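> The following block contains a protein sequence and its predicted model.
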Amino acid sequence: MFRRTRLLSALALLAVVAGCGSNAAADGGAKLALDADLPTTVPDGTKIVVGDPATEVALKLSGQLDKVSKFVQFANLSGGPQTTEAFRARALDVGSVAEIPPIHATWTGLKVKIVASKFRQDPLNHPIYQLGVAPGVEVKKLEDLRGKKIAFSPGQAQGALVLKVLKKVGLTKEDVKLVELPSTGDVYSNALSAKQVDVAPIGGVQVKRYLTKYGKDGASTIPHGIRDDAGHLYVAQESLEDAGKAAAIRAYVAAWGVAQDWIDKHPKEWIAGYYVKDQGLTEADGQWLVDNAGHPDISADWSDAIERQQETVDLLSKETGNKEIEAKDLYDLRFQTVAADAIKGGAK
């Protein structure tokens, strides 16, 4: 309850600071059809609220922030639950998330569109998550998951990953015990160390820290062998129906693409400026994260991404009872080349 109250308070404050009353996503700009060409000029006075803290830091470090600061206000919000609530509160225009939030938002009646996508080159060798195994639990291969207590977060990437892993080895939800837990912060690592669950997908520096802290007690991780590398910018559809905001979102997507490329090409600056100074990690943790992330893949063709997204939709629909949706309808294809063109220097 405390966390939700704190989030709602933050959203209320954000709405006031943004100077948009209760409506950040529709401020009376010229109406734009969803199949109309994207405008390329951002009108004076246009403002969009963006929940993408990492890119904000990348833009500052790379000297690119001035390109968007006139029309972008950053909010310290990220992840599916926070961004979806912010969309509903009409306090946010753009959010940065993994694969599942746009699907989950659509199932809850919220109209959103994906406007940028980032993946990892060689994704199976550079996964975001590994399956953490609690001390004393014998899980050496995926088939050993049968009968185990597994942390599960519906509506988030970690939850979908669990379902994909079970499907991969021919198991169902009935073959394991899914324990619903939020996947924020250290929740999964703590649940593993306390043996509240036997297995949980943990990602990023949590993998390194979990093994360092509990490896001596028998904690371990195993690879899952499934692509888990999707990262998206998604937006409230009504923001795209505002011509000024649509132009601002297009400009932001271009800046986002350049920022991802800068991060890849300046790992030392990124480690020092983001992981150490902004996130409070050690330089060693930052280097571990950079090494394990590999290089980004930002394509001008979303066909493969949409096909993989459809497979995820089909699986989740079957497992959750939600209606089937067309993955291609989640994407605004007008943005398909924007980030890639910006990286090549072709965006204006």
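Received, thanks.
> all contacts plus neighbour counts: C-alpha atoms, from now on.
Fine.
> what's in contact with the one helix or strand Ala58 maps to?
Secondary structure assignment for Ala58, by DSSP states H and E: helix 53-61. Outside of helix 53-61, the residues that reach it under the criterion C-alpha atoms under 8 Å, 6 or more residues apart in numbering are 65, 74-78, 255-256, 259-260, 262-263, 269-270, 273-274.
> Tell me which entries of these lie within helices.
Ala255, Trp256, Ala259, Gln260, Trp262, Ile263, Glu269, Trp270 (DSSP state H).
> Now do the same contact list for the fourth one.
This means Gln260. Taking C-alpha under 8 Å, 6+ apart, one finds Thr55, Ala58, Pro296 in contact with Gln260.
> Can you pull up the most central residue in this protein?
Val97 (2.0 Å; C-alpha atoms, centre = their mean).
> distance of that residue from Ser78?
Distance check for Val97 against Ser78: by C-alpha to C-alpha, to the nearest Å, it reads 7 Å.
> Ala116 is in contact with Gln336, correct?
Yes: the pair Gln336 and Ala116 passes the contact test of C-alpha atoms under 8 Å, sitting 7.1 Å apart.
> on that earlier part again, and the furthest pair within the ones in helices among the contacts of helix 53-61?
Across these, the longest distance by C-alpha to C-alpha is 18.1 Å; it joins Ala255 and Glu269.
> quick one: contacts of the longest strand belonging to the chain?
For the chain, the strand that runs over the most residues, judged by DSSP state E, is strand 112-120. The contact list for strand 112-120 (C-alpha under 8 Å, 6+ apart) reads 102, 105-106, 126, 229-237, 253, 293-299, 329-333, 335-336, 339.
> Which of the three states applies to Gly132?
Secondary structure state of Gly132, per DSSP: H, G, I helix; E, B strand; the rest coil, is strand.
> what's the spacing between it and Lys149?
Taking C-alpha to C-alpha, one finds Gly132 at 12 Å from Lys149.
> Show me which of those two is the more surrounded one.
Gly132 (29 against 17; other C-alpha atoms under 10 Å).
> for comparison:
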Amino acid sequence: MSTRRIAALALTGLALTACGTKADTASAPVAGPLPTVVPAGTELRVGDQNDLLQTLLHASGQDKDLPYKLTYGKFQGGPAILEAFRGGSLDVGIVAETPAIFAQAARQDVKVVGVVQSSKDAVHIVTSPGSTATKVADLKGKKIAYTQGTTFQPALLRALKNAGLTPADVTLVNLTPLDTPAALASGQVDAGLVTEPLGTKYLVANQDKGAHELTDDKGLTSGLQFLVAPGAALRDEARTAALRDLSARFTRAELWLAGHGQDWVQAYFVGVQKLPQSVGEAVVANNGKPTVPDYPTAIAEQQRVADLLAQAKAIPEALDVSAEFDTRFEAVQQAAKNGG
């Protein structure tokens, strides 16, 4: 698919979404303090990715004595979670920074209720077997796989910009994260953007055939991960009280991970992903220790990503990303960070 065709599809999708129902129109932040009492019988439907949040809450002990019920749905990528919000089937989900920007650009009523930041080196650019490319500039005229509407999109734009290239200098191929390794292995694309553990799994299987990581693919992402919730959940006192509690537990769980890397390797990468311990250890080392930034810091990082997407016309117009954040949750996270 050509660069021009992909860009047209992206803009068309945003235009169609923005013309959706009134319920999809982004609203101002909900006023007033967060409710603290969770009524009996309250349930939160969670959009999880690769069982990550569910495993993290359990491994850290943060799923004990919940005053509400959590039910998990499995999703591949943030855009799928946003679509489930639109259909009314989820109350909260975990996404990277880019889906939140696309939601705002499409005027979808979604707010950030939890923030964590990990390594900015979490996105990797790997090659197909036999490729001689060693840096991004070597990909001029080549096919590059990425996933539109996810953190891979601004990461690719930043990589090309750093290398003195533009999207017109390459052929962009929009694939799901799970489809990218197979396309690489078969030579359908020359390079692709991946995160862990898919990146390590792909290289372990194909490095003896010449597949490798580019040397200048560092610092391509913000490292931000968000808990996000649709406006419908935040206008419901029972679910908002549950989200307040979940945001605190999410914060404590991430800080637990920062100090228990080996336990996380065993619980998630070995136990859930069924990967060798050595691979899990490599992934944890690559991802770095998560931190909980204050919201002004997170907003500034998010603004840089949105500006990059706007400059590339991947979104229709420039955005003020502060509108994405329900800032009432900053105090919740900071209290949890400080032992509350």
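Right, received. Where do you want to start? Everything numeric here is computed off the predicted structure, so don't read it as measured data.
> Buried only: go through the contacts of helix 53-61 of structure 1 for me.
Buried members of the contacts of helix 53-61 of structure 1, scored by 16 or more other C-alpha atoms under 10 Å, are 65, 74-75, 77-78, 255-256, 259-260, 262-263, 269-270, 273-274.
> on that earlier part again, common neighbours of Gly132 and Lys149 of structure 1, please.
Common neighbours of Gly132 of structure 1 and Lys149, using C-alpha under 8 Å, 6+ apart, are Val199.
> For structure 1, just list every one of the helices.
2-17, 53-61, 80-88, 101-107, 157-168, 187-193, 205-214, 237-240, 243-265, 267-270, 283-293, 303-320, 338-344.
> ok, Gln336 and Ala116 of structure 1, which is more surrounded?
Of the pair Gln336 of structure 1 and Ala116, Ala116 is the one with more neighbours under other C-alpha under 10 Å, namely 29 against 20.
> Show me what the more buried one lines up with in structure 2.
Under the alignment (TM-score structural alignment), Ala116 of structure 1 maps onto Gly114 of structure 2.
> same deal with Val169 of structure 1?
Checking TM-score structural alignment: Val169 of structure 1 goes with Ala163.
> give the contact list for its match.
With C-alpha under 8 Å, 6+ apart, Ala163 of structure 2 has these contacts: Val136, Ala137.
> Show which residue of structure 2 lies farthest from the average position.
Ala40 (31.6 Å).
> about what we covered before: tell me which of the helices of structure 1 lies nearest to Ser220 of structure 1.
Nearest to Ser220 of structure 1, of the helices of structure 1 and by C-alpha to C-alpha, is helix 205-214 at 6.4 Å.
> that older thread, could I get the helices of structure 1 in a markdown table, plus columns for distance to Leu142 of structure 1?
Below are the helices of structure 1 laid out as a markdown table (distance: least, C-alpha to C-alpha, whole Å):
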| stretch | distance to Leu142 of structure 1 |
| --- | --- |
| helix 2-17 | 34 |
| helix 53-61 | 33 |
| helix 80-88 | 27 |
| helix 101-107 | 26 |
| helix 157-168 | 8 |
| helix 187-193 | 17 |
| helix 205-214 | 18 |
| helix 237-240 | 39 |
| helix 243-265 | 32 |
| helix 267-270 | 33 |
| helix 283-293 | 22 |
| helix 303-320 | 18 |
| helix 338-344 | 36 |
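> So for Asp37 of structure 1, which of the ones you listed sits nearest?
Between Asp37 of structure 1 and these, the shortest gap by C-alpha to C-alpha is with helix 243-265, which sits at 10.0 Å.
> Pull the number of nearby residues for the counterpart of Val57 of structure 1 in structure 2.
Alignment note (TM-score structural alignment): Val57 of structure 1 maps to Thr55 of structure 2. Number of residues near Thr55 of structure 2 (other C-alpha under 10 Å) recorded here: 18.
> Check Lys265 of structure 1 too.
Count around Lys265 of structure 1 with other C-alpha under 10 Å applied: 12.
> what's the nearest residue to the equivalent of it over in structure 2 if we skip its chain neighbours?
When structure 2 is aligned by TM-score structural alignment, the residue opposite Lys265 of structure 1 is Gly259. Excluding its sequence neighbours, the residue lying closest to Gly259 of structure 2 (C-alpha to C-alpha, 6 or more residues apart in numbering) is Lys289, at 7.8 Å.
> Quick check: the one you found touching Trp256?
No: the criterion here is C-alpha under 8 Å, and Lys289 of structure 2 misses it with Trp256 at 9.8 Å.
> What remains of the contacts of Gln260 of structure 1 once you look at structure 2?
Shared contacts between this structure and structure 2 among the contacts of Gln260 of structure 1 (both residues aligned by TM-score structural alignment, their matches' C-alpha atoms under 8 Å) comprise Ala58, Pro296.
> In the contacts of Gln260 of structure 1, which residue is surrounded by the most others?
That'd be Ala58 among the contacts of Gln260 of structure 1, by other C-alpha under 10 Å, with 24 neighbours.
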